[in-house]
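Novice: dropping the sequence and predicted coords here.
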Amino acid sequence: MTRTDEETTPNPQPITEKQVIVSFYITQLSLLVIALPLLWWQGKLNWGYFGVTNIHMWIWGAVAGLGIVFLELVLIRIVPEKWLDDGGINRLLLGRRSPVHIFFIAAVAAVAEEMFFRGAVQHWLGIGWTTLLFVLVDTRYLRQWVLVLFLTLISFLFGWLVEWSGTLVPAVAAHWTVDFLMGLYLRFADEK
């Protein structure tokens, strides 16, 4: 007697919110632990590169982020929902969090990911290869070509902002703006 595929294939357990949150924070901490020594070795671990006091770069980043949010909301309206499905990970991460926690998650992601990808990695790989790496690391989007294309454009924009400004600030500000506002959208759209 032979077994069917259903009998031999393990039934994967659905991922929980707690697992998503823990995985998120471990991933972001890992990116920071890798990025900090690389930035130090590259001579970029200084206040000038982080441009904390450069308000113009914060504004440019926020404006870029608002543009991305606008485009994403347009996509949500015109593209079939299944084309934007990330497997529910973003909803698990952000959908039931308080606005303060969404703010914090967005800040952690923006700082850690931009320090690693645009700060440390882009120095060696350039914008194109860093964008490819960024998209491949966000595996939850790889099942949907619309998400891959959109994420590629966003990553390229973030890389360009860093090259253009010579600082991480506009990329961090844009990344935070997108994650925070879309996190709020997920949070309150789910309530409706």
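Specialist: Ah, there it is. This is a predicted model, so every value here is computed, not measured. Residues are numbered from 1 along each chain as shown.

Novice: going forward, measure contacts between C-alpha atoms and count neighbours the same way
Specialist: Fine.

Novice: which residues in this protein form helices?
Specialist: Counting by DSSP state H, the chain has helices at residues 5-8, 17-41, 47-50, 55-78, 89-94, 99-113, 122-137, 145-165, 169-191.

Novice: the structure to be compared is supplied as follows:
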Amino acid sequence: MKPKSQSEVILQMNDREITIQLILTQVIILTLAIIGSVFLFDSFWSGWSRQLVYDSKQIFLYGALPGLLVLFIDIFLLYRLPRRMYDDGGINVKVFKNRSIISIIGITLLVAVSEEMLFRGVLHAEFGYIIASVLFAIMHIRYLTKMVLFISVLFVSFFIGYMYEMTGSLLVTITAHFIIDVVLAFWIRFGKWGGTDE
């Protein structure tokens, strides 16, 4: 018997099961970031504190504006390309379609914080730009067979990684990541998921 794909498994789950799975996955990623920083940073506290310095100008210029630029490109492509080219098997729709506004904000913020802490805060800081950016893209394994989605996530990974390279700030990359995810989640939630059916 052929094993079920990730999308088949998720599509069979109810909203509560998906929420638990999402939170569990992000807690694991966050735990890996903390464990990694314990072993790799010279000093746990200074390693994180130097990456979490608040600078509103940096956050706006290198976090919010790049996040909005990525959104503009994504939304343009959503309406120009056939739906099949960026369809992830219905996973994103299943995850966000019935979710409350507060739940969407909470989940996308958790994803942005945990993934940026691991991929930029630990992997990028310790192993460099290219390794962290490629690993981030590969983590989105369900996109590997969808060329448009994989190129998109690879671009976003390198783009956000470059913002980190320029600033050394996790608050910048968390902001960009959160803006992209939360707006696209609302786009799905309120039925604006575009594209043509060709």
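Specialist: Done, it's in. Computed from a prediction, not measured in an experiment: that's the story for all the values here.

Novice: now the TM-score, please.
Specialist: For this chain pair, the superposition-based TM-score is 0.87 by TM-score structural alignment, normalised by the length of the first structure; 184 aligned residues with a C-alpha RMSD of 2.1 Å.

Novice: what does N98 of the second structure correspond to in the first structure?
Specialist: Per TM-score structural alignment, the equivalent position to N98 of the second structure in the first structure is R96.

Novice: distance of the closest residue to its match other than its chain neighbours from E72 of the first structure?
Specialist: Sequence neighbours aside, R187 is the residue nearest to R96 of the first structure in space, at 5.9 Å (criterion: C-alpha to C-alpha, 6 or more residues apart in numbering). From R187 of the first structure over to E72 of the first structure the distance is 16 Å, taken as C-alpha to C-alpha, to the nearest Å.

Novice: okay, the two: which has more neighbours?
Specialist: R187 (22 against 17; other C-alpha atoms under 10 Å).

Novice: residue contacts, the aligned partner of the more buried one in the second structure?
Specialist: Aligned counterpart of R187 of the first structure in the second structure: R189 (TM-score structural alignment). By C-alpha atoms under 8 Å, 6 or more residues apart in numbering, the contact list for R189 of the second structure reads 93, 96-99.

Novice: hmm, 10 Å instead?
Specialist: Taking C-alpha atoms under 10 Å, 6 or more residues apart in numbering as the criterion, R189 of the second structure is in contact with 92-101, 104, 183.

Novice: buried subset of those residues, written for ChimeraX?
Specialist: Filtering the contacts of R189 of the second structure down to the buried ones (16 or more other C-alpha atoms under 10 Å) takes a single ChimeraX command:
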select :92,93,94,95,96,97,99,104,183
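
Novice: out of the contacts of R189 of the second structure, which is nearest to L68 of the second structure?
Specialist: V183 (9.3 Å; C-alpha to C-alpha).

Novice: can you pull the contacts of that closest one?
Specialist: The contact partners of V183 of the second structure, by C-alpha under 10 Å, 6+ apart, come to 67-68, 71, 104-105, 108, 189.

Novice: do the same with V137 of the first structure
Specialist: T131.

Novice: how about it, what's its match in the second structure?
Specialist: By TM-score structural alignment, V137 of the first structure lines up with M139.

Novice: could the contacts of R189 of the second structure go into a markdown table alongside distance to S7 of the second structure?
Specialist: A markdown table is the format used below for these (distance: C-alpha to C-alpha, whole Å):
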| residue | distance to S7 of the second structure |
| --- | --- |
| N92 | 10 |
| V93 | 11 |
| K94 | 10 |
| V95 | 11 |
| F96 | 14 |
| K97 | 15 |
| N98 | 17 |
| R99 | 18 |
| S100 | 22 |
| I101 | 24 |
| I104 | 20 |
| V183 | 22 |
